[in-house]
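Asker: sequence-free structure coming up:
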């Protein structure tokens, strides 16, 4: 089913003033996002827990200086998928890596991690999302083996149970974004307002180092320049972020989440390469190579 026209029609019927020409921002099994002028309409994944989503929306509304607040707190429904409405914000320009707002992102994360946990906020879904990537890889390998899969699965098996979503996350916990990357920040009001974090689908209580793990993994793989990593880490520490020590080596805290994110990224890369019947590209191979350097189970 092509949900994009259904989502546009639903939004226009429910909110007739949102009649701008639609632009599809994302259309994946786990999320379909359409822009209608200054409004963004999102159909969340099938099977989304409505109570958990409501808690996440409440949290975003209560932290408007950190998270982009929703336009409405009550999710609508479209063919069993929750639908939410958000103000449009200007995303990071992927063609200008030198202008990436690493300091702003780090500061927002530190503020998020330091906020008082809202009542009944569900667990952060980062480990569960990583586990789904491994499950997808294993399913793909049943029909088409791939030589790069073994080091990725070995790296995954060597992780502690909590990082594989097989046990509760350890304490202390903080409010976490759960899926942090540069596509999860926008300027609002557009086009040049302050940066805000977006996408609450994985928001929840968990290990705050998880939110630093993707840039940490990119740095460890050689995909993020050392200067950018230093800027990001220093800004997080200046803002009082609790995920890493204020001084000294941060890797005792970052090692497990960074290894988990590397395995997740590599698993998704191999799965996509198998589906497209193509070799891994240079970046994908770098992440697989990083998994091969990790401790064996």
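Answerer: Sure, I can see it. Just so we're clear, the structure is a prediction, and the values are computed from it rather than from any experiment.

Asker: C-alpha from now on. contacts and neighbour counts both.
Answerer: Noted.

Asker: the strands in the stretch 1-150 of the chain, which residues?
Answerer: Listed in chain order, the strands of the stretch 1-150 of the chain (DSSP state E, counting those that start in this stretch) span 22-28, 31-36, 39-44, 76-78, 81-87, 90-91.

Asker: In contact with the residue nearest to the spatial centre of the chain, which residues are there?
Answerer: The chain has residue 179 as the residue nearest its centroid, 1.9 Å off, counting by Cα atoms, centre = their mean. Shown in contact with residue 179 (Cα atoms under 8 Å, 6 or more residues apart in numbering): 126, 202, 211.

Asker: With residue 211 instead?
Answerer: So residue 211 contacts 109, 176, 177, 178, 179, 180 (Cα under 8 Å, 6+ apart).

Asker: cool, residue 257 as well?
Answerer: Contact partners of residue 257, counting by Cα under 8 Å, 6+ apart, are 163, 209, 210, 213.

Asker: give me the element the residue lying closest to residue 162 once chain neighbours are set aside is part of.
Answerer: Nearest non-adjacent residue to residue 162, counting by Cα to Cα, 6 or more residues apart in numbering: residue 169, 5.1 Å away. Under DSSP states H and E, no helix or strand contains residue 169.

Asker: ok, second structure coming up, stack it against the first:
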């Protein structure tokens, strides 16, 4: 197989940056991710990330600047200017220890919720674009329409999507344009820094911006509603968020009126991605993927709550 040119160059650049003062290299390199929207290479304590080809340079610069000004919440970038390699913007970050996917009992739900609440209650330290969550959801549904129009799972996903308000589909401004949001929260977006046992921090600023804070709670809320996240883990997450003063939901009582629209949107987005991947691999939906499609079918029969600002 011919080596990917971007990955080859990115590996060389991160090695060079990690050993700027020495020709000796005992530590090797590791590819942490290699996807169209993110190629990430680690070398020693340094990580280089090639962002999506359509990343806006000015918007990414604002997001990276915001991360640098929010220590203790977001992993700060290293003081190296972004470069362009093979048409992709590349930024540099310190390495942090990720969540262990093989130890679900140690999942840092409380840390994730606390960091989100702190992010949501912190004024944006610099101008940032709108949070990109709804736009990314719309892109996933567009890919579903283009690649799997005849799949039996596609109609229920599209019906659930069509029932959402325009802002959730990325077709109108969000009802909250001031709250700072992560935009793509899941447990893969947390690392310990300094590695290996430093405090948890949020990573990945590609979708960072202002918007509806409930969006950042929507993925675990959707998993809980679909039966994919155990109730105790959901309640740990929600309780920690409320205890830290997070504004996305009321401090007590039923949180669902605030979470309903974002959770529906994330469910439709995740189901769209699942069907698209299954079609590309020429395989049937697995049990988890089918549960997401089934949730979309149920959602389409019940009108969503009014958007929560």
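Answerer: Perfect, thanks for sending it. Remember, predicted model here, so these are calculated numbers, not experimental data.

Asker: Which two of the contacts of residue 211 of the first structure have the greatest separation?
Answerer: 109 and 179 (11.4 Å; Cα to Cα).

Asker: can you give me the helices for the stretch 101-250 of the second structure?
Answerer: Assigned by DSSP state H, counting those that start in this stretch, the helices in the stretch 101-250 of the second structure fall at 109-120, 133-147, 154-162, 215-225, 231-243.

Asker: dump the residue contacts of the residue nearest to residue 10 of the first structure when sequence neighbours are not counted.
Answerer: In space, and not counting its chain neighbours, residue 10 of the first structure is closest to residue 78: 7.5 Å by Cα to Cα, 6+ apart. Residue 78 of the first structure is in contact with 7, 10, 43, counting by Cα under 8 Å, 6+ apart.

Asker: The last one pairs with which position in the second structure?
Answerer: The reference is to residue 43 of the first structure. Residue pairing (TM-score structural alignment): residue 43 of the first structure is matched to residue 50 of the second structure.

Asker: That match and residue 89 touch, don't they?
Answerer: Yes - Residue 50 of the second structure is within contact range of residue 89, at 5.6 Å (criterion: Cα atoms under 8 Å).

Asker: and these two? which has more neighbours close in?
Answerer: residue 50 (29 against 19; other Cα atoms under 10 Å).

Asker: How about that one, nearest residue that isn't a chain neighbour?
Answerer: Nearest to residue 50 of the second structure is residue 90, by Cα to Cα, 6+ apart, at 4.3 Å.

Asker: Ok, residue 297 of the first structure next?
Answerer: Using Cα to Cα, 6+ apart, the closest residue to residue 297 of the first structure is residue 158 (4.0 Å).

Asker: Next, work out how far apart the residue mapped onto that neighbour from the second structure and residue 265 of the second structure are.
Answerer: In the second structure, the residue matched to residue 158 of the first structure (TM-score structural alignment) is residue 163. According to Cα to Cα, to the nearest Å, residue 163 of the second structure stands 10 Å off from residue 265 of the second structure.

Asker: And these two? Which one has more around it.
Answerer: When residue 163 of the second structure and residue 265 are compared for neighbours, residue 265 comes out ahead with 27 against 18, by other Cα under 10 Å.

Asker: Make sure that one is actually in contact with residue 138.
Answerer: No - here residue 265 of the second structure does not reach residue 138: they are 9.2 Å apart, not a contact under Cα under 8 Å.

Asker: which residues do the two both contact?
Answerer: Listed as contacting both residue 265 of the second structure and residue 138 by Cα under 8 Å, 6+ apart are residue 169.

Asker: Residue 256 of the first structure: which element?
Answerer: With DSSP H and E as the test, residue 256 of the first structure turns up in helix 251-276.

Asker: which bit of the second structure covers that helix?
Answerer: Going by TM-score structural alignment, helix 251-276 of the first structure sits over residues 256-281 in the second structure.

Asker: Tell me the buried residues in the matching stretch?
Answerer: For stretch 256-281 of the second structure, burial by neighbour count (16 or more other Cα atoms under 10 Å) applies to 258-277, 279.

Asker: And stretch 273-288 of the first structure, by the same measure?
Answerer: 273, 274, 280, 284, 285, 286, 287, 288.

Asker: which ones are touching the third one?
Answerer: So that's residue 280 of the first structure. Neighbours of residue 280 of the first structure in contact, by Cα under 8 Å, 6+ apart: 269, 270, 273.

Asker: how about 10 Å then?
Answerer: Taking Cα atoms under 10 Å, 6 or more residues apart in numbering, we find residue 280 of the first structure in contact with 148, 266, 269, 270, 272, 273, 274, 286, 288.

Asker: cool, the fourth one as well?
Answerer: For residue 284 of the first structure, the contacting residues are 265, 266, 267, 268, 269, 270, 273, by Cα under 10 Å, 6+ apart.

Asker: and residue 287 of the first structure, what helix or strand is that in?
Answerer: Assigned by DSSP H and E, residue 287 of the first structure falls in helix 282-292.

Asker: That helix vs the second structure, average distance?
Answerer: Helix 282-292 of the first structure differs from its equivalent in the second structure by a mean of 0.8 Å after superposition (mean Cα distance after the TM-score superposition for the first structure).

Asker: Residue 187 of the second structure contacts residue 202, doesn't it?
Answerer: Yes - assessed by Cα atoms under 10 Å, residue 187 of the second structure is found in contact with residue 202 at 9.3 Å.

Asker: Overlap of the contact sets of these two?
Answerer: Residues touching both residue 187 of the second structure and residue 202 by Cα under 10 Å, 6+ apart: 111, 112.

Asker: who's more crowded, those two?
Answerer: More neighbours surround residue 202 than the other of residue 187 of the second structure and residue 202, with 26 against 18 (other Cα under 10 Å).

Asker: residues in contact with whatever residue of the first structure lines up with the more buried one?
Answerer: Mapped onto the first structure by TM-score structural alignment, residue 202 of the second structure lines up with residue 197. Applying Cα under 10 Å, 6+ apart to residue 197 of the first structure gives the contacts 60, 64-69, 104-105, 108-109, 112, 177, 180-188.

Asker: What's the PyMOL syntax to select whichever of the residues you listed are buried?
Answerer: Applying 16+ other Cα under 10 Å to those leaves a buried subset, and the PyMOL line that selects it is:
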select buried, resi 60+65+66+67+68+69+104+105+108+109+112+177+180+181+182+184+185+186+187+188
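
Asker: Could you find the closest non-adjacent residue to residue 299 of the second structure?
Answerer: Looking at residue 299 of the second structure with Cα to Cα, 6+ apart, the closest residue is residue 160, at 5.9 Å.

Asker: residues in contact with that neighbour?
Answerer: So residue 160 of the second structure contacts 264-265, 267-269, 293, 295-304 (Cα under 10 Å, 6+ apart).
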